[in-house]
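Colleague: Just need the structure, nothing else, for what follows:
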Amino acid sequence: MARSPQTMPVPEKTRSSARIARPPSSPTLGSTVVLARWRLQRTLGMLFVTGIGMIAAVLIVCAVPLYSQVSTTAGLHSIFTATPDSPTMDIHATMAGLSSSIVNEVNKRIAAIPQNTIVPYTSGSVQFSIQSQGFNIAVPKQANAATSLTISGYSMNQAASHIHLLEGNLPQSTSKNLQVLLTQQTAQQLKVHVGSLIYIKFNAFTAQDISDTSEYVIDQNLPLLVSGIYTPSTTNDYFWHGTTLDPVLAKRESPASIYYFHAIASNDGILAAVDSTIQHLNKSQTNGVVFTSLFSELYWYYRLDPSKFSISNVDNLSNNLATVQSRIADNYGKVITAPDYPYIETAVTEGALLSTYQGPGTLDLFRNRVDVAQIPVTILMVEVVALVLFFVSMMAELLVERQFDSIAVLRSRGASRRQIFGSFVTQSVGLGVIAFIIGPILALITVLLLIQATLGANGQSALNVITGHPLSIVLFLAAYAAIAVVVAILAMSFSTFRAVSFDVLAIRRESARSTTRPFWQRLNLDILAIIVALTGYGISIYLNNLQGLDAQTRVLVQAPLSLIAPTFLVLAGVLLLLRLFPLLLRLGALIATRGRGAPAVLALGQMARAPRQSVRMALLLALASAFAIFALVFTASQAQHVLDIAAYQVGSDFSGTILSATSQTAFQKQQTMLQHIPGIASVTMGYKDNYQTNSANPSPVTMLAVDANTFAQTAIWNVPGVNLSSLMQQLVAQRQSAVSNDAVAVLVDSLTWSRLDLSPGAKFSVQV
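Modeller: This is a model prediction of the structure:
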């Protein structure tokens, strides 16, 4: 018979010693760091893979917005280099009178408006020009043709680099006569040379004579001295703003044909000649002004420098342009026939960048399209980053699960939850710091390589976004990197917190048979994803059928829906499959038991009892495959969409603007001439203009008048189910009825159809 051992009493001193040797309840930072370093030696491989995932997350989060900023800036720069005059905004003032004092006063008033808003974005100094046109050349006369001379004044310091002198010198303002430059063709047509005098005739009167027609002075003769013969330094030089410098003959039967000539002078020389004319008309008037029936115009040209702005401050530039445009229109937009001092009849802002009542300018068009393009880019970036962070969290869970036994042993030997949790968080923070340092550097290198590989010269010029503002780029990347690192650390901390709550018994029970449902199953995220996907598709279908919705709003709303709805549909499908995955494993295990092989039964049985690990791996693989396929499809769709937009904007392989045909014969002659250009398969010509409807709420309408006989053979038409040739045949068939009924047959788009509430055969009118 066995006897139970006798329980001996423990001395009081021993009990006290045991209490003293017990570890403290609150861990110190040092013990946490020591424990983290000890665990690092045992989990270095898993930590390395987790760190790679965190670096990848930071890399993507930093590279996508940085590359998007540089690429959109390159696109912004491209609209400023499309044509020589693309980056130019000019202010054009029509004057009733002219003199040196008047020009100085107008300069103070008008040039001050864009001084603080537009000038900081310009390259070099503002180009100022005085232009007067309609002068009749009295000497030398042209046989069988009238003459009209335009004199353009420039600053000779600015114009010198754009002029190639063939003979003579640049115009000087100190000469007795107004000195001018002529092109070689103009000099040959006028039969003049350097040193010759050209006399021009115009009507003029002073401010004293403006109300007294009996004092009207006519036939003022102004001598022009030919100081040089020149040619522009380069073809299509932006400095001349598309001005035709060589003579142009406008042939007409009645009245007589007109020769249009052009001469260049200095601004100071023109003003000196005007002041001399004033003194000649009324010597007692020392601060007068000369009025003329000719056009006297002042131009201020502001050439924007693309290197001084990027996509980040393009909104500020657009607002500044709109402010200048609004102030000029408010102060000088209304035409005044008899203006007071300083005799400004009207002033307008011009340029392709500016928006008008006819439609948005190139800058606003670009901004609108960038806003639309940023939506799918941002959504895709969020999806990819979420996938990477899911990978990071999964690696963190694997890292912790691999150490469940060690955690349980540490817990049983007195280590507190805080110490264990702190050691893992310390490792996470260490990985986060490494990713925060390395990730932005790799993102910067990646963006530079992508720019060199994908973007052209505009992309290289857009690099000043990175190289020109290093501090702002560092802060820009640091913000995105910090967000990615914090989210990754939180994901790892959440996985660690869940793991440290297990003891040895719970770990053995969970490894034998999983009893805890995943987080997404407890919240029914698969059902939520299905609801979001179906809602997105429903809204998209509703918007497609909604009448009267403007195109801009439709695009801004449908673009995110077209990405969000499929994403949630894929996510819902994957999660629903994973919800059924344990049942499929059990079914597989049941089928495997009918066979003779043990490995399949053991594998499927173990996976069916604890499917957590296999479910996570399947989820990661499914999401990665789905997003990869989705990204490829999206890229191909966007590439095709760019081609569709270009085809819609151009209308055919290429298009352009030509001089208006004055008659049906001239129209056909121009079309025949274009048809014979080598490589041209078909040509169509037409007219395009903007009008407003005659209704209570006028709407802008762009009218395109086409040649129905040739339009279908030339235009690009990608509307499914609608044959362009049959539409053109309908227009041809209704030509006679259009003449007899005084109503033109038109084809309208769906937006016009719904906005004007039209039906087949209905009529509407526009303001011409």
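Colleague: Going by C-alpha atoms from here, please, whenever you check contacts or count neighbours.
Modeller: Noted.
Colleague: Relative to Q671, how far out is L659?
Modeller: For L659, the distance to Q671 equals 12 Å [C-alpha to C-alpha, to the nearest Å].
Colleague: who's more crowded, these two?
Modeller: Q671 (15 against 6; other C-alpha atoms under 10 Å).
Colleague: need the contact list for the more buried one.
Modeller: 683-685 (C-alpha atoms under 8 Å, 6 or more residues apart in numbering).
Colleague: same check, this time on G651
Modeller: 715-716.
Colleague: Mind listing what's buried along the longest strand anywhere in the chain?
Modeller: Criterion DSSP state E: the longest strand present in the chain is strand 217-232. Residues of strand 217-232 classed as buried by neighbour count (16 or more other C-alpha atoms under 10 Å): 220-232.
Colleague: Nearest residue to the most centrally placed residue in the chain in space, please, no chain neighbours.
Modeller: Nearest residue to the geometric centre of the chain (C-alpha atoms, centre = their mean): V370, 3.7 Å. Leaving aside its sequence neighbours, V370 sits nearest to T72 (C-alpha to C-alpha, 6 or more residues apart in numbering; 7.3 Å).
Colleague: Sequence B follows; please return its structure for comparison with A:
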Amino acid sequence: MMALWTMIFRKMAKNRWLQLNLWFGLTICVALFSSMPLYSHAILQRTLFKELQQQQIDSNIYPGLLRVSTSISGGREFDMLRSQIAKADTYMKNAPERLGLDSQSYLMMRATQSFRVLPANATEREAKEMTINGSIRTVSDLENRVHLIDGRMPDQKRSDGVYEALVTQKYLIDLKRDLGQEFIYTNKDNGKKIRILLVGLIETKENNGYDQFNVEYYNSSFYIPYDQFQHDFVQNESILKLSVLMWQYSLNYQQINIDSIESFLAQNAAINNYFNMRLGIASVEMPAKTSIATFIEKKEKLDIMLWSLYSPVMFMLAFYLYMAANLIIDRQKTEISVLRSRGASRWQIMSVFAAESIILGVLALAVGPFIGIYFTKILGASSGFLEFVQRSSLPVAMNSTSYKIAALAVVGSIILILVPAFLATRISIVGHKQQLARSNKMSFWHKTFIDIVLLGISIYLLVGFNQRLDQLKELALDPNAIQVDPLLFFMPAIFSLGCGLFALRIYPWFIKLIFWLGKRWWTPALYSTLLQISRSSSQYLTIKVFLIMTIAMGLFSANAARTINGNMEDKIHYTTGSDIQLSIHWDNDAPPPPPPGGAPGAPAEDPSGIAAPKRVSYTEPPFITMTELAGVETAARVFKKDDAHFSSDGGEDVTTLYGIDTFDFGRVAWMRDGLLNYPINSYLNLIASDPKAVLISRSIADKYKVKPGDRISANWSGLDYTGFIVYGIIDYWPGWNPLPVGGVSEENDSNVQKPNLIVGHLSYIQNHLALEPYQVWIKLKEGAASKLIYDDLVKKEVPVEEMIDANQQLIRSKNDPFRLAINGVMTLGFVISMMISFFGFLLFWVLTLAGRTLQYGILRAMGISFLQIIGMLLSEQALTSGAAVLIGVFIGNGVSDMFVPLFQLSFNASEQVPPFEIVRQLSDYMQLYGVVGFMLTIGLAVLGIRISRMKITQALKLGEE
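Modeller: Now for the predicted structure:
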């Protein structure tokens, strides 16, 4: 047994560089698989935390709040009630432990029933007319939760039966008395009295951001110390009955873990069930529950998306492992066949290779998961494709799921590695020599027409997806944000492999054609190279398919990520129209809105229905203030009326009316190139000279046969029509959606109502129609942050009614977990593809060179110079690896053109404006070509060094053949 292990280790040491390449592939495979659950968990954890933070900003409610309040129903014996309250207190005391969160603040509040109070010195008139109600209330740790404005804190040790109480300023005004006054409650049934002395005036103490207690919310209350209330009203029966109990926690929501979501929601349901009619009508508030509940579905969708995103990279790694194992086995086929001819069984030989693979697998499993953590951190820093930012690192921690998946990846990889070894053990020494003599035979893939099958499957799926896309557009279905079908990522890999194999089926004939056309003129070195490639096409098949796949999938990943990011960002920019949209309050004489149900004494409507509503007059705020805000480069006034009307010779309809200042609008508006027939500034210059000039949408021009030079009229409710002259026709305009509400349909479909648009001069509209509030569109200075303008708006007390910030929407979009997944994994996939492409290329050519030592030795002995040998290598690489790279680029671009448009399935078709377009970035191609150029240069240098060190006499020694 020891001898067997000694042989295995010596064999591995002899082939250490090959084993190192194989170990590298295994380690990357383990790292990739182990990073999947880590990344899914980490980005969901970050997103949950960000959503809870945003919830606090939007609603001003602490997400970690847990508030349970219950009424006390009547008809219970006091002893039973006291026991139930004690059990409820114990139950709530342990609530943080059950939820798995630390408590940052805890309070209990109790209150008696509401009762009528009278001042002790009330006059007869006050005794008859005064109807002030109140209740005795307490809060645990009262003295630390309120701020004493006037007076003193109550003395709970007072023995004369008088309750010293604290009140709010508003309640003191309602009571019409000052501090030091006494109030009396008299029980009508038994005549017993409760005396209350006002000793202090209080307000809520400024809290620390998570303590949600507010005494002003419970205004009509006499606050007494907690221990005193507990003794007199909870432990002992009083003439005043308990009415309300409340327990409130501020829990550390940052400790909420994605893995414990189901447990968290189950505990919330348990609290609801526990208090349901136990003491009375109960209410359980947990603001975080709404955000948390959606994450179970998000986690399932994200897991599916990650598998689909990782699948092409996994496919490439599997291909790399198989190629590396196959190259290693090819080099050892002579040794295997000799062992078989000398009586070794297939299983004995397989046990040796299995032991080698297991050793490599265990080493990969020891290192891979930690590299997976590093991968996860890299993914967390990506804000776009191949773009990294300085953001807080993802919360990454190794878990059992990650190790289980990594172990399964190792097992699968070992099986994959052992397949070539198993096939090699079937061949005897004679069969091996026969195979070497027939190296130009057709490959198994081409014999079985796998390329045609793969192309057929992918084209069939592509047609199906295009049909779904057409239905999506026609029906205006909403696929809910980013929601990607896994096949959208796996299909391009299938198609790329099919195309690559099909191209390589034809390529040998192309090489033979080149050889035939110039066989009279080729140099001996090139002649030998062309013969070698044409006669041994199957020898280069693996490396060429490998390079084609890596290049094609790398380009597809780059284009897909750029396209998704670009279209989402374009949509935000186009919808907003500029960096920031502001709506400012305008003073007006509009009557206040009537209370629900109408107001008593309000004038009845005119039964004739003729009376028109009074037109509201507005006062325009100074616009100069907007232009002088910090961080503002340019500001423009943009009037937008969605319910305007227009009239033309062809008919009339509803329209959106824009009023703009052409010069300012051209400086702030965002518009993607190619949406209009001419640049947007050309249209603005066109109408700038004539106040009556307008631009109209294509929908008006087509439906009502309006053309440039025609006159149209426009107004809105309560105004007379004003005339305009049409100067131009447009298809898109910043902030305007030209898509019909019913979806995209055929051009001549009269059932679809397309939106209309008229763009005119703001000053003309204000002078001839009416002065009404407009939006302020702002372009920020280069590098200016939105916070600058926010702070200045507060400082200058600008009454903002609504604000839309494109930069903030972009940030939220980039933090979406699905977009994080796409950018992160595609970046990782692109980098890994380039990395394994380099190592695979180097491994193949080093092994190929080692196998052709005799050939190069003979050529050198025949007088072929070293430079000619290098020329042979260079031409061989150009016609194999170089050709594979070019084919990969063509296939990558073709796959992008065919499959990237299908990502429209991930967007809301009725809101995708501007239209979806494929985005390509030159830097991605430059990086790709840089990696390929570096790879070929290093490969050629390594091969040249090995050839320069080659000893001809050793190559030609007896028995080399």
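Colleague: what's the TM between chain one and chain two?
Modeller: After superposition, the two chains reach a TM-score (TM-score structural alignment, normalised by the length of the first structure) of 0.64; 632 aligned residues with a C-alpha RMSD of 6.1 Å.
Colleague: three-state assignment of the aligned partner of G498 of the second structure in the first structure?
Modeller: Using TM-score structural alignment, the partner of G498 of the second structure in the first structure is A572. Under the three-state scheme (DSSP: H, G, I helix; E, B strand; the rest coil), A572 of the first structure adopts helix.
Colleague: what do you get for Q753 of the second structure?
Modeller: Per three-state DSSP, Q753 of the second structure ends up coil.
Colleague: Spit out the contact partners of the residue lying farthest from the centre of the second structure.
Modeller: Computed with C-alpha atoms, centre = their mean, the residue of the second structure farthest from its C-alpha average is E124, at 70.1 Å. By C-alpha under 8 Å, 6+ apart, no residues touch E124 of the second structure.
Colleague: Quick one: the helices in the stretch 1-150 of the first structure, in order.
Modeller: 12-21, 29-42, 44-80, 100-110 (DSSP state H, counting those that start in this stretch).
Colleague: Any figure for the gap between the residue farthest from the centre of the second structure and L118 of the second structure?
Modeller: Taking C-alpha to C-alpha, one finds E124 of the second structure at 11 Å from L118 of the second structure.
Colleague: Over to M36 of the second structure?
Modeller: From M36 of the second structure to L118 of the second structure the distance is 70 Å (C-alpha to C-alpha).
Colleague: So those two - more neighbours on which side?
Modeller: M36 (24 against 21).
Colleague: hang on, the earlier thing: host element of the residue nearest to the centre of the first structure?
Modeller: Using DSSP states H and E, V370 of the first structure maps to helix 362-401.
Colleague: Give me the buried positions along that helix.
Modeller: In helix 362-401 of the first structure, counting by 16+ other C-alpha under 10 Å, buried: 362-364, 366-367, 372-377, 380-381, 383-385, 387-401.
Colleague: Stretch 786-794 of the second structure now?
Modeller: 786, 789, 793.
Colleague: Relative to S238 of the second structure, which of the residues you listed is nearest.
Modeller: Taking C-alpha to C-alpha as the measure, S238 of the second structure sits nearest to L793 out of those, at 55.3 Å.
Colleague: residue ranges of the strands in the stretch 301-450 of the second structure, please?
Modeller: 382-384, 387-388 (DSSP state E, counting those that start in this stretch).
Colleague: Could you export the ones you listed as JSON lines, including distance to T6 of the second structure and mean neighbour count?
Modeller: Shown next, in JSON lines, are these (distance: least, C-alpha to C-alpha, whole Å; neighbours: other C-alpha atoms under 10 Å):
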{"stretch": "strand 382-384", "distance to T6 of the second structure": "47", "mean neighbour count": "22"}
{"stretch": "strand 387-388", "distance to T6 of the second structure": "48", "mean neighbour count": "13"}
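Colleague: For these, give me a markdown table that also has distance to M491 of the second structure.
Modeller: As requested, those are exported to a markdown table (distance: least, C-alpha to C-alpha, whole Å):
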| stretch | distance to M491 of the second structure |
| --- | --- |
| strand 382-384 | 23 |
| strand 387-388 | 26 |
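Colleague: among those, which is nearest S717 of the second structure?
Modeller: With C-alpha to C-alpha as the measure, strand 382-384 is the member of the strands of the stretch 301-450 of the second structure nearest S717 of the second structure (46.9 Å).
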